[in-house]
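Undergrad: quick one, what's the 3D model for this:
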Amino acid sequence: MRHVIIATKNKGKAKEFEALFSALDVEILTLLDLDDAPDIEETGTSFEENATLKSEAIANMTGKIVIADDSGLVIDELDGRPGIFSARYAGEDKSDEANIDKVLFEMKDVPDEKRTARFFCSLAISGPSMKTIVVNGTCEGKILTERKGTNGFGYDPIFYALDARKSMAEMSSNEKNKISHRAEALHNLKPVIEEIF
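TA: Model (predicted):
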């Protein structure tokens, strides 16, 4: 069995990767499976840079093929915020609820037609003696005025996905995995993975 390390300690993200990888003959490991996996500081100025920092650091440490993702919510009316700061938008504690509250507060007077947003995902794949490759994916939508649904994580309850006509948190995992930004990025990564293996 071939192994790929997903450079995350986020169980929600890991679950999405496992579901998205189920068609390939690859065993998924995460940073939770590694002893003493470091927290890689996200010092990049873009999703692509942060994903690359993480994938290269863990690949150098383990000598294995590593996929790192950096993703977040980009809101047009907020000049692209929360963007690369999505996980810590309301502070270093990484609270999904506090992040959602902050976005809802900042968007409270914004009319419906100006609530456009997208989830953006960069995936970087690195490994021994290979050049890092980065692919992206997006999911277009808009910001709701209140939470809807109880599935998912992060900003899912306030993100209305245009293709699905409901919030990300109102979808099953299967529905979300068909239209999410991560699904699109992983779809774009599949030919790369097939070539590597």
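
Undergrad: please count neighbours and contacts with C-alpha atoms only from this point.
TA: OK.

Undergrad: pretty sure Leu32 sits against Lys9.
TA: Yes - with contacts counted by CA atoms under 8 Å, Leu32 reaches Lys9, the gap being 5.6 Å.

Undergrad: so which strand or helix has Glu140?
TA: strand 130-143 (DSSP states H and E).

Undergrad: just the residues contacting that strand, thanks.
TA: 48, 52, 56, 115-126, 158-163, 179-186, 188-189 (CA atoms under 8 Å, 6 or more residues apart in numbering).

Undergrad: ok, 7 Å please
TA: For strand 130-143, contacts defined as CA atoms under 7 Å, 6 or more residues apart in numbering pick out 48, 115-126, 158-162, 179-182, 184-185, 188-189.

Undergrad: this one next, for a side-by-side:
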Amino acid sequence: MKLVFATHNQNKFNEVKLLLPKTIELLSLTDINCHEEIPETADTISGNAILKVEFIKDKYGLDCFADDTGLEVTSLNYEPGVYSARYAGEPSDSEANMKKLLEKLAGKKDRSACFKTVIALSYNEVDVLFEGLCEGTITKTKRGEKGFGYDPIFLPNGKIQTFAEMSLEEKSEIGHRGKAMRQLISYFS
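TA: Next comes the predicted model:
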């Protein structure tokens, strides 16, 4: 079976490929010659995942899935949420996003947060959504060199390492994207 993962983010692609069984051949947007940026103009995380899937279905007619992920910080009224990738403005910049988030959290006691991933799947003309959540807290400083996005400042509940200090396998085991992907995989079982 072949499935397109509608992302230009190589880190996400590698994380997802690691989780998929060998019976599923994962294709990237580059593999299908899609080099344009797919618009993410919805006001919800699930809405953005659906937009990406609809774009690939309409333009290429291929079975595909897409994800959108947001970090929701309780004391910031669940910011940055759907705007996580561009929290500090355009262009998307992880360092600037983390800096802005840490500045907004300065002096706040409640640093609880939740990573949320929604995966939209379109397969054999059926559309399905899967959601994965990972609760944690935002650290006061960046820790670790692995991962991407907010990983250096996100400490999952019950863990002593940030996502950026974990191996890809460890992160996938407990993380939001891994949880959503396991639902997708079980859909095909």
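
Undergrad: quick one: buried ones out of the contacts of strand 130-143 of structure 1?
TA: Burial by neighbour count, judged by 16 or more other CA atoms under 10 Å, picks out 48, 115-126, 158-161, 179-182, 184-185, 188-189 from those.

Undergrad: how far away is the residue nearest to the spatial centre of structure 2 from Asp31 of structure 2?
TA: Nearest residue to the geometric centre of structure 2 (CA atoms, centre = their mean): Thr69, 3.5 Å. Per CA to CA, to the nearest Å, Thr69 of structure 2 is found 23 Å from Asp31 of structure 2.

Undergrad: next: Ser112 of structure 2.
TA: Noted for Ser112 of structure 2: a distance of 39 Å to Asp31 of structure 2, by CA to CA.

Undergrad: and what of Asp93 of structure 2?
TA: 25 Å.

Undergrad: please say which of those two ends up with more neighbours.
TA: Asp93 (14 against 11; other CA atoms under 10 Å).

Undergrad: tell me the residue furthest from the middle of structure 2?
TA: The outermost residue of structure 2 relative to its centre, with distances by CA atoms, centre = their mean, is Gly107 at 27.8 Å.

Undergrad: mind telling me what it corresponds to in structure 1?
TA: When structure 1 is aligned by TM-score structural alignment, Gly107 of structure 2 is paired with Asp109.

Undergrad: do Asn48 of structure 2 as well
TA: Correspondence of Asn48 of structure 2 to structure 1, assessed by TM-score structural alignment: Asn50.

Undergrad: what about the strands in structure 2?
TA: 2-5, 25-27, 64-73, 79-81, 112-123, 126-138, 154-156 (DSSP state E).

Undergrad: the fourth one maps to which residues in structure 1?
TA: In this case it means strand 79-81 of structure 2. Aligning strand 79-81 of structure 2 against structure 1 (TM-score structural alignment) gives residues 81-83.

Undergrad: ok, residues contacting the matching stretch?
TA: For stretch 81-83 of structure 1, the external contacting residues (CA under 7 Å, 6+ apart) are 72-75, 89.

Undergrad: same thing but at 6 Å, please
TA: Here stretch 81-83 of structure 1 makes contact (CA atoms under 6 Å, 6 or more residues apart in numbering) with 72-75.
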